[in-house]
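1. turn this into a structure:
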Amino acid sequence: MPRPEQSRSADGRPGGVQAISRAQFAAITKAAERENVQFESEPSDGAPTHVWHKGHILAGADVADYDIAELTTHGAEIVRHLDGSEQRPGRAKLLRLHENETRSAWQVAAYLNNLRGLEGKFSVNNLVHVAHTDGVNFCPADEPFPVRPYPETIPYPPPQSGDGGAGVRVAVIDSGLSPGWDVDHPWLTDGPAEVSGDAEVGTYRPDGRIEAHAGHGTFIAGVVRCVAPAATVHVSNTMRWAGSMLESEVAKAVIEVLDTKPAPDIINLSAGCVPMHTHDGKGAPVSLPMLDVMNRLTRPDCHTLLVTAAGNDGSGPDDVWFFPAEYAGYPEFRDVVVAVGALRQDREGRACFSNYGGWVTVYEDGEKLVNAFPPGPFQYQEPLGGTDCVYHSPSLYDGCSCVTAPQKGTVVRSRGMAEWSGTSFATPVVVGRIAERMSRGRQFLGRPRAAMRDLRRDLIEIEDSGDGVRLPIFPKRVPTG
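-> Below you'll find the model as predicted:
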């Protein structure tokens, strides 16, 4: 059944959403300005809970051409994508508002959604996150903790042997591959199948320290290959603004991957956003570009499976709408998208940071995973450490990532490996499981959705030892080698 109406705070914002820190917002803003993109936010100063594209709105794919023409007379015009390409017909349309428009993009979209016949057809162009600088939100859930290099430290999940994932193509829509990804990480470089990708943008700060958002795509690729060592993996650098990108651009990147020949079997998207409401608040907030992705996935000629993170707000079951993972809770999209929540280290309950609810397909190991990370010095930016969990008081369990993190300002040195937590990293564990199942028998080659349906039969439910919520999980961890 469709998701029920979302609970909302007194000021109209969705409940349970963690604020983006000032430091994160500053880093994102600086990166986006290089491409002439500016933002508006709610609240407008300090640490915002929502960020969107300034001076632009989105019109749904079902908004007729004459409606666009009418908007044009009021100063809204269709613009090109950031790479200069024209927008494709049949998708949500990005419109630039007139430079003399005094209302915010949110106010314009809200006004249009209240016009007869246009209800719910406009939205702001939300910012999608995969990483953060300071202040816990979205993906990942904590900051990386460097560990001894391989082989002194073995990745977790550990590298598998054999041909698991053979013949399976995985696309990772993320931050690219960081420098040093192919040094002393044999699970990423050995074997007949290739790991490739775009170079990560801005891995290091001017002072030589590792940026807070860096290494996300590399870590994810490493997890996939540990679970499915023979899978082919390609990592894009779509999320190039300090681990973030506009919703319209992320949807474009996913659809372009789906349009390649041959298309990948599985897309790993360890990212998402909580859209800002731009209508009367009834039902779900609008996520027009992600709806385009869902409609593309459900075309008869499409066989790709989208596996995406459930988000790290520590909220649920109806306190937060995190897209595109939310679409796994809609019956019409259940077969094309998998939403992955995170288990804590002992697998006896969900990790404190994981979003949860009936829309989450499966929960997988997501706390203190170990994999490849850029080498160099890293300074902790988050105000964590101490005795209080960021998400729950009292803590759901002892030893969660929130209360074991180093204090802000601590500087450590990475030698190419790190421990990291988040639904971001539970997601590639599930991707690896699907790829392994696809390669196990010919009946699943080229059929990732059928492989996932088969895996669903393995799921069991456990009662979360923290608060009694029931969680679908795989009965066993990924094998230890």
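
2. going forward, measure contacts between C-alpha atoms and count neighbours the same way
-> Fine.

3. can you tell me the centre-most residue of this structure?
-> Nearest to the mean C-alpha position of the chain, by C-alpha atoms, centre = their mean, lies A271 at 0.9 Å.

4. what's the spacing between stretch 401-408 and its chain's center?
-> When distances are taken as C-alpha atoms, centre = their mean, to the nearest Å, stretch 401-408 is centred 22 Å away from the chain's centroid.

5. span of it from start to end?
-> End-to-end distance for stretch 401-408, by C-alpha to C-alpha, to the nearest Å: 14 Å.

6. helices and strands around the longest helix belonging to the chain, which ones?
-> Assignment by DSSP state H gives helix 423-440 as the longest helix of the chain. Contacts defined by 3 or more C-alpha pairs under 8 Å, 6 or more residues apart in numbering; DSSP states H and E place helix 423-440 against helix 216-227, strand 266-269, strand 305-309, strand 337-343, strand 362-365, helix 448-456.

7. run this one through as well so I can compare:
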Amino acid sequence: AGDEPVPAPATGRPNPAPADGGHDPDTAVGVLVIDTGLMHDYRSYPPLAHTDGDLQIRETDEDGVLQQYVGHGTFIAGLVAAVAPNTDVTVRNTLNDCGAILEDEFGEKLFDAVEQGGWPDILSLSAGTSNGRVDGLLGLDAFLRALRAQRTLLVAAAGNNASATPFWPAAYGSLPEYADAVLSVGALRADGEFGACFSNHGPWVRVYAPGERLTGALTGFAAPVPYVYQHSTYESCRYGFGYACTCRSPRHTGVLSDGSGKPDQVMFEGFASWSGTSFATPLVAGLVAAHMTANKETDPRAAARQLLEKNTAFAEVRGAHVPALRPAGWRPAPVGPS
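-> Here you go, the predicted structure:
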């Protein structure tokens, strides 16, 4: 992710706010989230009432402190369900080990995930890697070729390296043979004006959506759960931006800091504020699903094309309406020295 999660008030307002509309099992759009597993109390967030899948294998360490990246899949599923209530969201804990996996194993696990429930309408994937190449990942080659033959739309995060280097599998959408099957998503900053400081960018990124300080379900609904920060907030943006970016706010000290003091511990009581292209991605997946429902469209790839052509979708972001989809011709603010 672009930063670490920050507790949000249990009585606060999710961002994006849950959209109007109900769930119809006969017309619900199938969304598969490949990520970490669901937290044990995820159903305490009403939009996740129709979500199913794998539970997180281990949520806390031996001291009862939340492990790094747990809740990532729950947060993503909550964003999909908030934007598109008429969805059947399934979460697979393919990336249960802090999001890390070997490339060849990842390809096999992706096949395992779709074989459990069949190919979904939309596959939301907030993971990937750069490898310095322009032709993809050898370990995902078989899966991407299989995807191309399906009707499934892969919505994939562009990554959080503040780089123009292709990030796979998101960058497959820039290859002609995969352009219809893969939609890459970068992150807008909170004001919607430019790309978030951490967001990857470049001509291979198809769309940008809000991805900074989104607020949604994490864990701790039944009882508060502690979390210790791994990384400190920077004094200035590590990517050279001047706005109040996620590198700088809110202030906290992490356990991996170099002699900067005792790490900060916070308590989660349900909601979190979190940033990353990881979270811009489920917003776009949800927008495509919502478009399918609203227009009785059964082809997710056609729905994505229609959204890109119209480019009129909006989302509520921190109290102001900003474009939720920016076309491929849009460019983020220049990235300064790190």
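
8. quick one: TM-score?
-> The TM-score (TM-score structural alignment, normalised by the length of the second structure) is 0.85; 305 aligned residues with a C-alpha RMSD of 1.9 Å.

9. mean shift between the longest helix of the first structure and the second structure?
-> Aligned to the second structure and superposed, helix 423-440 of the first structure gives a mean residue distance of 0.4 Å (mean C-alpha distance after the TM-score superposition for the first structure).

10. so where in the second structure does that helix end up aligned?
-> Mapping helix 423-440 of the first structure onto the second structure (TM-score structural alignment) gives residues 277-294.

11. buried residues in the matching stretch, which are they?
-> Residues 277-293 are the ones in stretch 277-294 of the second structure that count as buried (16 or more other C-alpha atoms under 10 Å).

12. ditto for stretch 154-166 of the first structure
-> Quick answer for stretch 154-166 of the first structure (16+ other C-alpha under 10 Å): 155-160, 163-166.

13. Three-state assignment for Q107 of the first structure, please.
-> helix (DSSP: H, G, I helix; E, B strand; the rest coil).

14. near it, how many other residues are there?
-> 16 (other C-alpha atoms under 10 Å).

15. over to the one 3 residues further on?
-> Residue crowding around A110 of the first structure was assessed by other C-alpha under 10 Å; the count is 21.

16. where in the second structure does the helix or strand that contains it align, residue-wise?
-> Using DSSP states H and E, A110 of the first structure falls within helix 105-113. Under TM-score structural alignment, helix 105-113 of the first structure has no counterpart anywhere in the second structure.

17. from the contact counts, what lies against that helix?
-> Against helix 105-113 of the first structure (3+ C-alpha pairs under 8 Å, 6+ apart) you get strand 56-59, strand 122-123.

18. quick one: distance of the longest one to the chain centre.
-> Averaging C-alpha positions (C-alpha atoms, centre = their mean) puts strand 56-59 of the first structure 22 Å from its chain's average.

19. okay, the next helix or strand after that strand sits on what stretch of the second structure?
-> If you walk from strand 56-59 of the first structure toward the C-terminus, the next helix or strand you reach (DSSP H and E) is helix 65-73. Across the second structure, nothing matches helix 65-73 of the first structure (TM-score structural alignment).

20. what sits up against stretch 120-139 of the second structure?
-> Identification of contacts with stretch 120-139 of the second structure by C-alpha atoms under 8 Å, 6 or more residues apart in numbering yields 29-35, 99, 103-107, 114, 151-157, 159, 165-172, 277-279, 281-282, 285, 289, 299-300.

21. which helix or which strand is home to V233 of the first structure?
-> strand 232-236.

22. now that strand on the second structure. Mean distance?
-> Looks like 0.4 Å for strand 232-236 of the first structure (mean C-alpha distance after the TM-score superposition for the first structure).

23. which residues of the second structure does whichever helix or strand comes after that strand align to?
-> Counting by DSSP H and E, the next helix or strand C-terminal to strand 232-236 of the first structure is strand 244-246. Aligned using TM-score structural alignment, strand 244-246 of the first structure spans residues 100-102 in the second structure.

24. just the buried residues of the matching stretch, please?
-> Buried residues in stretch 100-102 of the second structure, counted by 16+ other C-alpha under 10 Å: I101.

25. what does stretch 261-270 of the first structure give?
-> 263-270.

26. run a quick neighbour tally on I462 of the first structure.
-> 18.

27. ok, now the one 10 residues further on?
-> A total of 19 residues lie near P472 of the first structure under the criterion other C-alpha under 10 Å.

28. likewise A333 of the second structure?
-> Neighbourhood size, A333 of the second structure [other C-alpha under 10 Å]: 13.

29. look up how far F198 of the second structure lies from it.
-> Going from A333 of the second structure to F198 of the second structure by C-alpha to C-alpha gives 11 Å.

30. one more: F268 of the second structure?
-> Using C-alpha to C-alpha, we find F268 of the second structure at a distance of 24 Å from F198 of the second structure.

31. helices of the second structure, residue ranges please.
-> For the second structure, the helices defined by DSSP H occupy 72-83, 103-117, 141-148, 277-294, 300-310.

32. of all these, which one comes closest to E235 of the second structure?
-> helix 277-294 (22.5 Å; C-alpha to C-alpha).

33. does L343 of the first structure touch Y363 like I think?
-> Yes: the pair formed by L343 of the first structure and Y363 meets the contact definition of C-alpha atoms under 8 Å, at 5.8 Å.

34. quick one: residues contacting the equivalent of L38 of the second structure over in the first structure.
-> Applying TM-score structural alignment, one finds that L38 of the second structure aligns to L177 in the first structure. Going by C-alpha under 8 Å, 6+ apart, L177 of the first structure touches 196-200, 215, 217-218, 235-237.
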